[in-house]
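Asks: Have a look at this fold, sequence not included:
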């Protein structure tokens, strides 16, 4: 349908909205990270990111998606803080990229039809969805 700044993805046990466009979200992200969104995105891409780049992008994305600051922080403390961090980098990149250039009007990380997608749950080994569909047996 068009581009938007919100991304929806399975995270912490359910489909959640992340959006940096509501007033104040990007400003809080910039203040917390002492960098603009594109600089943070570049650090996420080249592996020089700081913990705050990842955490604050997720928190502010959740706040912009409709969650309270307190609830967003609690969710990150429960689902991200105790886990290896690299698995959450693709989500942080997607949140920032949607704010910068827009995202397609569709959910990210849709499951395989067998219940909840494991994407971005602590049980998942990687936050990245498969890049290709499995070959069908003919």
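Replies: Yep, that arrived. For clarity, every value in this text was computed on a predicted model and none was experimentally measured.
Asks: hey, let's count contacts and neighbours off CA atoms from now on
Replies: Noted.
Asks: how deep is residue 3 tucked in, by neighbour count?
Replies: 12 (other C-alpha atoms under 10 Å).
Asks: Oh, that last question was meant for residue 124, not what I typed.
Replies: Neighbour tally, residue 124, other C-alpha under 10 Å: 12.
Asks: list the contacts for it?
Replies: residue 118 (C-alpha atoms under 8 Å, 6 or more residues apart in numbering).
Asks: in the protein, which spans are helices?
Replies: Using DSSP state H, the helices assigned to the chain run over residues 25-33, 37-46, 51-64, 69-79, 89-101.
Asks: Ok, which of those comes nearest residue 4?
Replies: Nearest to residue 4 among these is helix 89-101; the distance by C-alpha to C-alpha comes to 7.0 Å.
Asks: what's the angle between that closest one and helix 51-64?
Replies: 60 degrees (axes from the mean of the first three to the mean of the last three C-alpha atoms, to 10 degrees).
Asks: who touches helix 89-101?
Replies: Against helix 89-101 from outside (C-alpha under 8 Å, 6+ apart): 4-7, 18-21, 37-38, 41, 44-45, 54, 57-58, 61, 103, 127-128.
Asks: Just give the closest residue to residue 62, not the sequence neighbours.
Replies: residue 18 (4.8 Å; C-alpha to C-alpha, 6 or more residues apart in numbering).
Asks: right, and that neighbour touches residue 6 too?
Replies: Yes - contact criterion C-alpha atoms under 8 Å: residue 18 and residue 6 qualify, at 5.6 Å.
Asks: Please compare the first structure with the one that follows:
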């Protein structure tokens, strides 16, 4: 997992930083969804999610990524609650946010073991996160 557990995701609101990799945010998510974190993740993955699984994951992920709580709520209202294109894209965003908590940020040097260090790869500057684009993006591809 990256040092901050943060992932940039391009979605209907544009590119935003998401982070749930903080104990307090995970506990808040579990309370709002009335389920353990692993159950929320399984519901998002299997298609058995409830609306709070989607909207609260996105809202709390935005807050953890540095967005003010009122702006995060406005983004959720505009791009989840009132999304005329359906919830499928928001489900994908929510699932990406919880995956970072469980599996870390892909290709993140913080997650590599010391055994992997220096095996013929040039040294690179460490990254603090990654960017994911979902089909929900209004951004040009």
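Replies: Done, it's in. These numbers were taken from a predicted model, which means no experiment stands behind them.
Asks: ok so, going back, can you work out which residues contact both of residue 18 and residue 6 of the first structure?
Replies: Shared contacts of residue 18 of the first structure and residue 6 (C-alpha under 8 Å, 6+ apart): 65, 95.
Asks: If you go by neighbour count, which of the contacts of helix 89-101 of the first structure are buried?
Replies: Listed as buried from these are 4-7, 18-21, 37, 41, 44, 54, 57-58, 61, 103, 127; burial here means 16 or more other C-alpha atoms under 10 Å.
Asks: re earlier: out of the helices of the first structure, nearest to residue 14 of the first structure?
Replies: In this view, these are compared for proximity to residue 14 of the first structure by C-alpha to C-alpha, and helix 69-79 is the closest at 11.6 Å.
Asks: superposed on the second structure, where does that closest one end up, distance-wise?
Replies: Its aligned residues in the second structure lie a mean 0.9 Å from helix 69-79 of the first structure after superposition (mean C-alpha distance after the TM-score superposition for the first structure).
Asks: Check which residues of that helix are buried.
Replies: Quick answer for helix 69-79 of the first structure (16+ other C-alpha under 10 Å): 72, 73, 75, 76, 79.
Asks: do stretch 38-55 of the second structure as well
Replies: Neighbour-count burial for stretch 38-55 of the second structure, counted by 16+ other C-alpha under 10 Å, picks out 40, 41, 43, 44, 45, 49, 53, 54, 55.
Asks: Please report how far the fifth one lies from residue 97 of the second structure.
Replies: Meaning residue 45 of the second structure. 12 Å (C-alpha to C-alpha, to the nearest Å).
Asks: same thing with the last one?
Replies: With distances taken as C-alpha to C-alpha, residue 55 of the second structure is found 11 Å from residue 97 of the second structure.
Asks: Quick check: residue 4 of the first structure touching residue 104?
Replies: Yes - between residue 4 of the first structure and residue 104 there is a contact under C-alpha under 8 Å: 6.6 Å.
Asks: Residue 27 of the second structure matches what in the first structure?
Replies: Counting by TM-score structural alignment, residue 27 of the second structure lines up with residue 27 in the first structure.
Asks: hmm, back to that, figure out which of the helices of the first structure is closest to residue 121 of the first structure.
Replies: helix 69-79 (7.4 Å).
Asks: Can you spell out which helices and strands pack onto that closest one?
Replies: With contacts defined as 3 or more C-alpha pairs under 8 Å, 6 or more residues apart in numbering; DSSP states H and E, helix 69-79 of the first structure has these neighbours: helix 51-64.
Asks: can you name the residues of the second structure that the helix it packs on overlays?
Replies: Across the second structure, the stretch matching helix 51-64 of the first structure (TM-score structural alignment) is residues 51-64.
Asks: what about that stretch, how far off from the first structure?
Replies: Superposing on the first structure and averaging over aligned pairs (mean C-alpha distance after the TM-score superposition for the first structure), stretch 51-64 of the second structure comes out at 0.4 Å.
Asks: what's that stretch in contact with?
Replies: 16-22, 25, 29, 32-33, 40, 43-44, 69, 72-73, 75-76, 80-81, 90-91, 93-94, 97-98.
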